[in-house]
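**Student:** just need the structure, nothing else, for what follows:
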Amino acid sequence: MVTKQGFLALAPQYTTTSELLAASARRRGMEVEVLGGAAPVRRGAHYYGGPAFAARVAHDLGVALLEPSDDWLSTLPYAYTGRHIVMSTLSEARRLSHPAFVKPPREKSFPAAVYATGTDLPAGPDAPVLISDVVTWAAEFRLYVLDGEVRTGSQYTTFGRLDAEPLEGHRHEAAVREFTEDLLSTCGESLPSAVVLDIGLLTTDHGTAWAVVEANMAWFSNCYAADPARALDTVLRSAGPHTTLTERDRRFCRNIEGADLAG
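**Tutor:** I've put the predicted structure just below:
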């Protein structure tokens, strides 16, 4: 039986995060269903999994998938990014003659990395990309944001190496929350009501400074050492029944071929 909260539909590919979220959902009385079998897809779901599988099932599930705009990072004031970032195309990026960090804005069509020149970028069709200055992150944190509030979070790297540690009780917790609260008070309306926000501690010639790494879909993010029960609240909102989609979030709803989930 589906609860009033609906049920949690998982993409068939197993991840530790999907396992943690499923356990949290069951503890609150939600049904959990791993998709991909012979059973027909049913509506009333919340979704967690990759975008490629979501494109196949979101319409039948009746799910509205919230995500930040592709150019969000490039529109932020320099005070929040600590580096120059432009929205461009892969064909333009291939003309770069200097090192730059290049990444797809949302789809993982090629590795996000520092490329010595544009000729080192992988082959593939032209697509939107973000190009930014090369910087060093002393530490990076993943934050689950719901209605402008950080619900939980986790450090996930130090100097580019995986180093998961809960935000709660972390030596940088107060600084992380202060920076994020300031960011959300200024730019929060430019993000979905449920989103994953990555911020980090930049090392510069003048010391260190907090900056935004990127924003991501909560329904396709690793929770690392964040509290999965608190993370689940953000995930459920980020990919829930389109019948509950608010007017505020309509512009952040991913278009699914053959459906208008924002309508």
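
**Student:** every contact and neighbour count from this point should use C-alpha atoms.
**Tutor:** OK.

**Student:** could I get the full set of helices for the protein?
**Tutor:** Taking DSSP state H as the test, the helices found in the chain are 16-27, 51-61, 72-75, 78-81, 90-93, 173-187, 228-238.

**Student:** could you also give me the structure for this next sequence, so I can compare it with the first?
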Amino acid sequence: MPTLVTPAREDEERDAVVAAWVGRGWSVRRLDRFWEPPILERADVRLYGDMTFCLFLAERLGLELISPPDDLLLRVDARWLGRDIQGVLLADALQQSYPIFVKSAVPKLFRAAVYDAPSDLEQETIGLAEDTLVLVSNHIKFTCEVRCLIRRDKVVSAAVYEGEANVDEAKVFAEDFVRSHAVAVTYILDVGWIEGHGWAVIEANAIWGGGLNGCDPEIMADCLALATIE
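**Tutor:** You can find the predicted model right below:
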């Protein structure tokens, strides 16, 4: 029986997914001291939580977490993105013209944002090596943002989480992207609308560390069942 292993602390979205998981007759283990995990049947474990929680337990238990490639946006043609995205070293990003949007290639090493000056980025990335790969792009504005859950090359749930949008139109765009790109068996795809361009991919993230942002918790549970493997 699949066992969802998740942090003990309460979280509204995560709790909704846990309820959906239990509703399928599957088991749940909520861990407080996750750095001292109990004995678990490795083949049954499915992880869901923040990055530190999931990455630590995956390493401890010898599991693989299914995630989109860190450099996915660098592989995608600009027509899907609506902006120019480059991969550069952190040291080189500090030499760019500002303001500029910067995010880490490896998710959540620092705050993804538009930085007005090199000193702002330098302050945000204290402690990171100069050769850390980051993604930089010109500053554009998404007037709306839609979260899509992808499972086996299909958009299985979608919801607007910023602004106002036609979800069906967003899904059509997302489905076109999914059919054109082999990314992962399950993942989160965020898309948004750029005035003068149209729909564009914002980013792709791992299901095991993502929030619902309005998507169906029942479908999230089905996606999570595929997101951890031995």
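
**Student:** how close are the two chains, by TM-score?
**Tutor:** After superposition, the two chains reach a TM-score (TM-score structural alignment, normalised by the length of the second structure) of 0.89; 221 aligned residues with a Cα RMSD of 1.8 Å.

**Student:** picking that back up, out of the helices of the first structure, the one nearest Val213 of the first structure is which?
**Tutor:** Among the helices of the first structure, helix 78-81 comes nearest to Val213 of the first structure, with 7.3 Å by Cα to Cα.

**Student:** how big's the offset between the closest one and the second structure?
**Tutor:** The superposed helix 78-81 of the first structure is, by mean Cα distance after the TM-score superposition for the first structure, a mean 0.6 Å from where its aligned residues fall in the second structure.

**Student:** buried ones in that helix, by neighbour count?
**Tutor:** Residues Tyr80, Thr81 are the ones in helix 78-81 of the first structure that count as buried (16 or more other Cα atoms under 10 Å).

**Student:** ditto for stretch 81-94 of the second structure
**Tutor:** Leu81, Gly82, Arg83, Ile85, Gln86, Gly87, Val88, Leu89, Leu90, Ala93, Leu94.

**Student:** follow-up on the earlier one: I'd like the helices of the first structure laid out as CSV, including distance to Val195 of the first structure.
**Tutor:** Shown next, in CSV, are the helices of the first structure (distance: least, Cα to Cα, whole Å):
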stretch, distance to Val195 of the first structure
helix 16-27, 16
helix 51-61, 15
helix 72-75, 12
helix 78-81, 17
helix 90-93, 26
helix 173-187, 12
helix 228-238, 7
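
**Student:** let me know which of the ones you listed is tucked in deepest.
**Tutor:** Highest mean neighbour count among the helices of the first structure (mean count of other Cα atoms under 10 Å): helix 228-238, with a mean of 24.

**Student:** sorry, back to before: what about the buried residues of stretch 81-94 of the second structure, which are in strands?
**Tutor:** With strands taken from DSSP state E, the overlap with these comprises Ile85, Gln86, Gly87, Val88, Leu89.

**Student:** look up the closest residue to the one in the second structure that sits across from Asp227 of the first structure in the alignment, ignoring the ones flanking it.
**Tutor:** Under the alignment by TM-score structural alignment, Asp227 of the first structure pairs with Asp216 in the second structure. The shortest distance from Asp216 of the second structure to any non-neighbouring residue, by Cα to Cα, 6 or more residues apart in numbering, is to Ser157 (6.2 Å).

**Student:** what about the equivalent of that neighbour over in the first structure, neighbour count?
**Tutor:** The alignment partner of Ser157 of the second structure in the first structure, by TM-score structural alignment, is Thr152. Counted by other Cα atoms under 10 Å, the residues lying close to Thr152 of the first structure total 23.

**Student:** what of Pro99 of the second structure?
**Tutor:** So Pro99 of the second structure, with other Cα under 10 Å, has 14 neighbours.

**Student:** isn't it up against Ala113?
**Tutor:** No. Taking contacts as Cα atoms under 8 Å, Pro99 of the second structure lies outside contact range of Ala113: 10.1 Å.
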